[in-house]
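Visitor: Build me a structure from this.
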Amino acid sequence: MTASQAPPEMAGKARSLERVPVTAAPAAPLWQTLQATAKVVQAVRAGRSLTSELEDVAAPLRPAVQALSFQVMRQLGRAMALRELLVKKPPPPAADALLCTALGLAWQDDVAPYPVHTLVNQAVEAARQQRQTQAQSGFINACLRRFLRERDALVAQTDHKLQALWNHPQWWIDRLQAEYPQDWQQLLAAAQKPAPMTLRVDRKHHTVAAYQAQLQSLGMGATAVGAFGLQLHKPVPVQRLPGFAQGHVSVQDAAAQLAAPLLLQGRDAQQPWRILDACAAPGGKTGHLLACYPQAQVLALDVDARRCERIGQNLQRLGVQAQIKAADAAHPALWWDAQAFDAILLDAPCTASGIVRRHPDVRWLRRPTDSAQLGRIQAQLLAALWPLLAEGGRLLYCTCSVFKSEGDMAVQAFLQRNSDAALLPSPGHLIPGQIPKGVPVEDNALGEHDGFYYALLEKTRL
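Guide: The predicted structure follows:
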């Protein structure tokens, strides 16, 4: 399978959704919001992405449905375990999704967005009001009433199940236990927390400290992270960020902000480097490359023409330019001009296992075989792009995955196949909450960040 054939749900750089408080005033009766949320949950369980499903929700309902569906995704392991205790044979998909939605929201008082009795009453009403679930409304009512009566005992019975305890598929937990015997619990706990909103300051307009002070004057607290970043104490709509429309700041995770400065670390930033951003959409790293290397000639590729439009929009907001092409990086014969690149950034398609706190549906969309399938795509991209690199040039391979088959194992296999490749000091797997290695000292304090992998490769003389 080529890079162009990778399913969109398996792309590693999914678009983050703006978080909306669950406590926001509902725009519709709660039963109607629960109906819409259950429909989204049913779609995710059928293999469709949460992002695309939320786009189809009616605008007045979308903020509340988004908040509730995020919470259900983060509690779905527990919800499914409780449903298995309440009924051995799963009901039809629509009824099962509504039942799991109610259980995911109501199983624990301190995380329930509404009083538990209210959630149960409104879930039953949602079943009665929907054609697909009307026939099961009595069954749903009986299950949820029993849940109210026996909640503590039922929850206690699920506590020994790792999938319920950590709200990830069992195969995912098993893999992390094998690959990170000391850190697997830390990784799973971090994945359950909502992601902070992290900004990258364009230092052409402000120093990080100056922009931090500007935010503070507007009542928006922020902590400096890395060399370019500020982590907001509370997320805000981007329209509230001073200078956002003029490109003074971008939203970008602290770990993702390492890519551009790592690529040509220690080399003259003012040289007219030829740089390829091989899987560039939506353009956050492309913009950062041009901020770090203002004289560079950057070619930004993406296989999806619509996503290329997004790159163009982002670069226009930042006031920078790159050559943008809709092309498959795995087939250079179709787009390469035969001039070698000084540097290549390969942000490869991956399982996105490092960004599940931003996209909590990812854990339920992935299958145990996905890493191997994506590994073949990653190897294909590395093999196709390495010959395009000039002698002495650098290729930065990165994924937003914590699975080692998409990081260390992939790079070690590449090094064995290519004797002209040398691995330079690199961060490797970035685990949330740990100080990364192989990066400048000032970049060590990354605050809360996504799981990432970085390997910096240099082409040497044979």
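
Visitor: can we go C-alpha only for contacts and neighbour counts from here?
Guide: OK.

Visitor: Just give me the neighbour total for Pro92.
Guide: Each residue near Pro92 was counted by other C-alpha atoms under 10 Å, and the total is 11.

Visitor: Buried residues of the biggest helix by length in the chain, list them for me.
Guide: Longest among the helix segments of the chain by residue count, using DSSP state H, is helix 137-158. Of the residues in helix 137-158, those scored as buried under the neighbour-count criterion (16 or more other C-alpha atoms under 10 Å) are Ser137, Phe139, Ile140, Asn141, Cys143, Leu144, Arg145, Phe147, Arg151, Leu154, Val155, Thr158.

Visitor: how about Glu448, secondary structure?
Guide: Counting by DSSP: H, G, I helix; E, B strand; the rest coil, the backbone at Glu448 sits in coil.

Visitor: Just give me the residue closest to the centre of the protein.
Guide: Computing the C-alpha centroid of the chain and ranking residues by C-alpha atoms, centre = their mean puts Ile355 first, at 3.3 Å.

Visitor: contact partners of the longest helix of the chain?
Guide: Applying C-alpha atoms under 8 Å, 6 or more residues apart in numbering, the external contacts of helix 137-158 come out as 78, 81-82, 85-87, 95, 99, 103, 107, 117, 120, 124, 127-128, 164-165.

Visitor: mind listing the strands for the stretch 151-300 of the chain?
Guide: 198-201, 222-225, 229-232, 249-251, 274-277, 297-302 (DSSP state E, counting those that start in this stretch).

Visitor: by contact count, what packs against the first one?
Guide: Packed against strand 198-201, as judged by 3 or more C-alpha pairs under 8 Å, 6 or more residues apart in numbering; DSSP states H and E, are the following elements: strand 229-232, strand 249-251.

Visitor: Buried only: go through the contacts of helix 137-158 for me.
Guide: Applying a neighbour-count criterion of 16+ other C-alpha under 10 Å, the buried members of the contacts of helix 137-158 are 78, 81-82, 86, 95, 99, 103, 107, 120, 124, 127-128, 164.

Visitor: To compare with the earlier structure, here is another sequence to fold:
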Amino acid sequence: MVLKTQIKPKPYNLRAICSQIIYDVLDQGSSLSSALSQQANNITDKDRALVQEICFGIMRVLPELEFYIQSLMAKPLTGKNRIIHYLLMVGIYQILYTRVPEHAAVGDTVNGVNVLRKPALKGMVNGVLRTFLREKAELTQLFLAKGNTSLHPSWLVKRIKHAYPNDWQTIIDNNNQKPPMWLRVNRQYYSVPDYQMLLQSQNISSTSDPQLSSALQLDVPVGVNKLPEFERGVVTVQDRSAQQAAFLLEPQNGELILDLCAAPGGKTTHILELAPQANVLAVDIDPERVKRIDENLSRLKLNAQVIVGDGIAPEQWAHGQQFDRILLDAPCSATGVIRRHPDIKWLRRESDIAELVQLQFQILTNIWPYLKSGGTLIYATCSILPDENRLQIERFLAIVPDAKLVNDIIQYLPTINGGDGFFYAKLIKT
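Guide: This next block holds a predicted model:
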């Protein structure tokens, strides 16, 4: 087990905190959301939004920042000084992409060197940032001419090109944008137009979706604490594409329904909003993430049985039950939600894909016997790679004689004002 370096900066310096978060992701392998939560108690409420903006932004444009640092430094920072490399990124990102005045961005970043206990490097950090300010226009042109302007690892660009020869550039461009904020209105409380009026009364403008009866897109994202009656369970933050899962499943009251790989519970709660009298079993392998399912159910005042369990080994927890419907939200590369989780670009490896494909296939084939005859299974991923999606389903149908595909498979791609990249296949047991 790798022990993470935990720094509790005193005096307070949010640039030092940001560099620690980036270090935890890129050098320690933490997810960005996990690294942010680790530092949550060290961040003041007024700085929370700026910390998120800087950290998510750095993950989006990482190759650009790396290019500038390499151009400005004769030797890379290594070993225990590596965190200062990330502090430089924080400074350059602020200069390029935030409204923080340049002198404040430089000054506060330089002060972060002391907080990180590297005072000998203070002059170097100051020099690099001031040189960047002087040469910013020239360096930007150089990056556009020579750098990795896709802002993606080359292996992923190659796979996206191969899968979508006509759309790959649009997919890459959309991945590099900030994601829209989608809401799912709980129609047991409000219709979408009525909740839209409630938002408007709080000066929050939104746009409904003519093809999705539960969905609202906020014109400008806000914190959940600003959403009217959020704590009462009236509304849930959930991407448009993810909202399709429960609708495709078509849950009915009285049925026994399995939500497999269910954490953090957004789809579990949606199933119960559509069929409040359904008997839902929500299963996930991660005990920490299972707690999130319970929290979401509690907020929405919904009831489901929630257990920790491995999708590969349903015999350990299903107790011989057969389900009317199964939603399998399979573990995947998450290449469809990169704009929402830009750290995926740098944490995922090409070798992960084959391992994930095998894991998905094992879960799918092992859970199939637990579906009743005539029952429905939705296979879902938040991936855009055919190996995990279309090819996976074709392979499954070729060897499982009582599985039948209902309608066509659905592959959503990330779109600017639409949903994330999701895949759905609806199977019935004949």
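
Visitor: one step back: what span of structure 2 lines up against the longest helix of structure 1?
Guide: Mapped onto structure 2 using TM-score structural alignment, helix 137-158 of structure 1 spans residues 122-143.

Visitor: after superposition, how close is the matching stretch to structure 1?
Guide: Following the fit onto structure 1, the mean deviation recorded for stretch 122-143 of structure 2 is 2.3 Å by mean C-alpha distance after the TM-score superposition for structure 1.

Visitor: Quick one: distance of that stretch to the chain centre.
Guide: Centroid displacement of stretch 122-143 of structure 2 relative to its chain, using C-alpha atoms, centre = their mean, to the nearest Å, is 32 Å.

Visitor: What's the match for the residue nearest to the centre of structure 1 in structure 2?
Guide: Structural alignment places Ile355 of structure 1 opposite Val337 in structure 2 (criterion: TM-score structural alignment).

Visitor: in the strand ranked longest in structure 2, what's buried?
Guide: Ranked by number of residues, the top strand in structure 2 under DSSP state E is strand 371-381. Judged by neighbour count using 16+ other C-alpha under 10 Å, the buried positions of strand 371-381 of structure 2 are Leu371, Lys372, Gly375, Thr376, Leu377, Ile378, Tyr379, Ala380, Thr381.

Visitor: still on that earlier bit, can the buried residues of helix 137-158 of structure 1 go into CSV with extra columns for distance to Glu458 of structure 1?
Guide: Supplementary listing: the buried residues of helix 137-158 of structure 1 in CSV, determined by distance: C-alpha to C-alpha, whole Å:
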residue, distance to Glu458 of structure 1
Ser137, 62
Phe139, 62
Ile140, 60
Asn141, 63
Cys143, 60
Leu144, 59
Arg145, 63
Phe147, 59
Arg151, 58
Leu154, 56
Val155, 53
Thr158, 50
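
Visitor: Go through the helices and strands packed on strand 198-201 of structure 1 and name the closest to Gly47 of structure 1.
Guide: Put simply, out of these the one that sits nearest Gly47 of structure 1 is strand 249-251, at 27.9 Å, with distance taken as C-alpha to C-alpha.

Visitor: The aligned residue in structure 1 for Asp352 of structure 2 and Leu389 of structure 1: what is the separation?
Guide: Under the alignment (TM-score structural alignment), Asp352 of structure 2 pairs with Asp370 of structure 1. Note on Asp370 of structure 1: its distance to Leu389 of structure 1, by C-alpha to C-alpha, to the nearest Å, is 29 Å.

Visitor: Thr170 of structure 2 maps to what in structure 1?
Guide: Aligned partner of Thr170 of structure 2 by TM-score structural alignment: Gln186.

Visitor: ok, its match - contacts?
Guide: Gln186 of structure 1 sits in contact with Pro432, where contact means C-alpha under 8 Å, 6+ apart.

Visitor: which residues touch Ile54 of structure 2?
Guide: Neighbouring residues of Ile54 of structure 2 by C-alpha under 8 Å, 6+ apart: Cys18, Val90, Tyr93, Gln94.

Visitor: The last one - how many residues pack around it?
Guide: The one in question is Gln94 of structure 2. 23.

Visitor: I'd assumed Val100 was in contact with it.
Guide: Yes. Because the distance of 6.4 Å satisfies C-alpha atoms under 8 Å, Gln94 of structure 2 is recorded as touching Val100.

Visitor: which parts of stretch 43-54 of structure 2 are buried?
Guide: By neighbour count on 16+ other C-alpha under 10 Å, the buried set for stretch 43-54 of structure 2 is Ile43, Leu50, Val51, Glu53, Ile54.

Visitor: ah, wrong one, I meant stretch 73-84 of structure 2
Guide: Counting neighbours by 16+ other C-alpha under 10 Å, one finds that the buried residues in stretch 73-84 of structure 2 are Ile83, Ile84.
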